[in-house]
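Asker: here's a sequence, model it:
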Amino acid sequence: MSKIDIGIGEKDREKIAGGLKHLLADSYTLYLQTHNFHWNVTGPMFRELHLMFEEQYTELAEAVDDIAERIRTLGVPAPGTYQAFAQLSSIKEVAEIPPATDMVEILTRGHEQVVKTCREVLKSAQEGDDESTVALVSDRMRVHEKTAWMLRATSQ
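Answerer: Modelled structure (predicted):
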């Protein structure tokens, strides 16, 4: 592959991509949790939560692709294994099938964690003058902040 010359130095590209790897791992882990809860939710709010979780995991599936492609655009390999995601993610897997109310709480915390990860990536993207990553990460923050709000509103 030819040399990358997009106006962002190699060290900055690697640092930004490193942060994006964490964002990708968090997003993928949250995607898996959301899909798992979609399949396994039960109780009086079944239909509402089943449909909400489907909307959320569908959105996350597109997001992980966008994040991985940004990492590749910066010239760095994107992680793509469960092992790599487990090492990089700040979101821990849930082994059991929790009650629906706990699912909502777990996903709320997951979305809030992704927002925190976004904030870290945003700093390095701004320092590296990488407006494309800034735009991507800012968009992701808005989605996760809104989703966390909607999940919190469901549990009140």
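Asker: going forward, measure contacts and count neighbours with C-alpha atoms only.
Answerer: OK.
Asker: S89 and P79, how far apart?
Answerer: Distance, S89 to P79, by C-alpha to C-alpha, to the nearest Å: 11 Å.
Asker: again, but for S155
Answerer: 34 Å.
Asker: who has more neighbours, these two?
Answerer: P79 (16 against 12; other C-alpha atoms under 10 Å).
Asker: give the contact list for that one.
Answerer: Contact partners of P79, counting by C-alpha atoms under 8 Å, 6 or more residues apart in numbering, are K21, A25, A68, F85.
Asker: can you pick the most crowded of those?
Answerer: A25 (28 neighbours).
Asker: OK, contacts around that residue?
Answerer: P79, A84, F85, A86, L88, S89.
Asker: try 7 Å this time
Answerer: F85, L88, S89 (C-alpha atoms under 7 Å, 6 or more residues apart in numbering).
Asker: G43 too?
Answerer: Contacts for G43 were tallied using C-alpha under 7 Å, 6+ apart; they are A100.
Asker: if we use 10 Å, what do you get?
Answerer: G43 is in contact with L49, P99, A100, T101, counting by C-alpha atoms under 10 Å, 6 or more residues apart in numbering.
Asker: one more, so I can put them side by side:
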Amino acid sequence: MKTTIGITDKNRQAVAEHLHAILADEFVLYTKTRNAHWNVEGADFYDKHLFFEKQYNQLADMFDRLAERIRFLGHYTPATLKQFLELTHLTEMIHETNDSLGFIKELNEDHNTIITEMRKIIVPIAEEYKDQGTSDFITGLMEEHEKMAWILRSHLR
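Answerer: Predicted coordinates for the structure are as follows:
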């Protein structure tokens, strides 16, 4: 059945393409956070093991809501690792040691990248593509990333 939600097909397609990239970013960051959870070592292992678990659970909820938003617009989500790696703004982690501060620094940088990418599309999605709902949705996701980045950054002081 055709999606008729007051946004043109062309605009829904453009918005979905932006959301595909964000979904890829979320999934790659989720995977990198899982890696930190599984592989962190050091005197603070237990604390950081639980900390990274909390963060990846937050990310899992975020990318699930994002995938559902894409479906609300009448589009399918990318759902393979190959697609995610082609669409993401992030790089896979190349981490030489498994200490918590190294993981935290890299994950913080990734959150900052996602925040920056989201800021670039919030206004165009609302104004150019006439999709205020998705613009507001992305703003909410961005705020969640800002909080997660702040928490990570606080460990680096």
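Asker: among the contacts of A25 of the first structure, which are located in helices?
Answerer: F85, L88 (DSSP state H).
Asker: still contacting in the second structure, which of the contacts of A25 of the first structure?
Answerer: Comparing these with the second structure on both residues aligned by TM-score structural alignment, their matches' C-alpha atoms under 7 Å, the contacts found in both are F85, L88, S89.
Asker: name the nearest of the residues you listed relative to A17 of the first structure.
Answerer: L88 (12.5 Å; C-alpha to C-alpha).
Asker: in the first structure, which spans are helices?
Answerer: Counting by DSSP H, the helices of the first structure are 10-40, 46-73, 82-88, 100-127, 131-154.
Asker: S2 of the first structure: which of those helices is closest?
Answerer: Of the helices of the first structure, nearest to S2 of the first structure by C-alpha to C-alpha is helix 46-73, at 12.4 Å.
Asker: name the nearest residue to the residue most central in space within the second structure, sequence neighbours excluded.
Answerer: What sits nearest the mean C-alpha location of the second structure, by C-alpha atoms, centre = their mean, is E26, with 2.6 Å. Closest residue to E26 of the second structure apart from its sequence neighbours, by C-alpha to C-alpha, 6 or more residues apart in numbering: F63 at 5.8 Å.
Asker: what's the burial count for Y129 of the second structure?
Answerer: For Y129 of the second structure, using other C-alpha under 10 Å, the count is 19.
Asker: and it, what does it touch?
Answerer: Neighbours of Y129 of the second structure in contact, by C-alpha under 10 Å, 6+ apart: I7, T8, K10, N11, R12, Q13, A14, V15, V123, S135.
Asker: please redo it, this time with the cut-off set to 7 Å
Answerer: Listed by C-alpha under 7 Å, 6+ apart, the contact set of Y129 of the second structure reads N11.
Asker: mind checking how far it is from Y46 of the second structure?
Answerer: Distance of Y129 of the second structure to Y46 of the second structure, computed by C-alpha to C-alpha: 46 Å.
Asker: swap in E109 of the second structure?
Answerer: 23 Å.
Asker: distance check, the most far-flung residue of the first structure relative to its centre against H111 of the first structure.
Answerer: Distance from the C-alpha centroid of the first structure, by C-alpha atoms, centre = their mean, peaks at S2 (30.0 Å). Note on S2 of the first structure: its distance to H111 of the first structure, by C-alpha to C-alpha, is 37 Å.
Asker: what does S124 of the first structure give?
Answerer: From S124 of the first structure to H111 of the first structure the distance is 21 Å (C-alpha to C-alpha).
Asker: tell me which of those two has more neighbours.
Answerer: A count of neighbours by other C-alpha under 10 Å puts H111 above the other of S124 of the first structure and H111, at 24 against 21.
Asker: in stretch 126-143 of the first structure, which residues are buried?
Answerer: G128, D130, T133, V134, L136, V137, S138, R140, M141, V143 (16 or more other C-alpha atoms under 10 Å).
Asker: closest to L151 of the first structure out of the residues you listed?
Answerer: V143 (12.2 Å).
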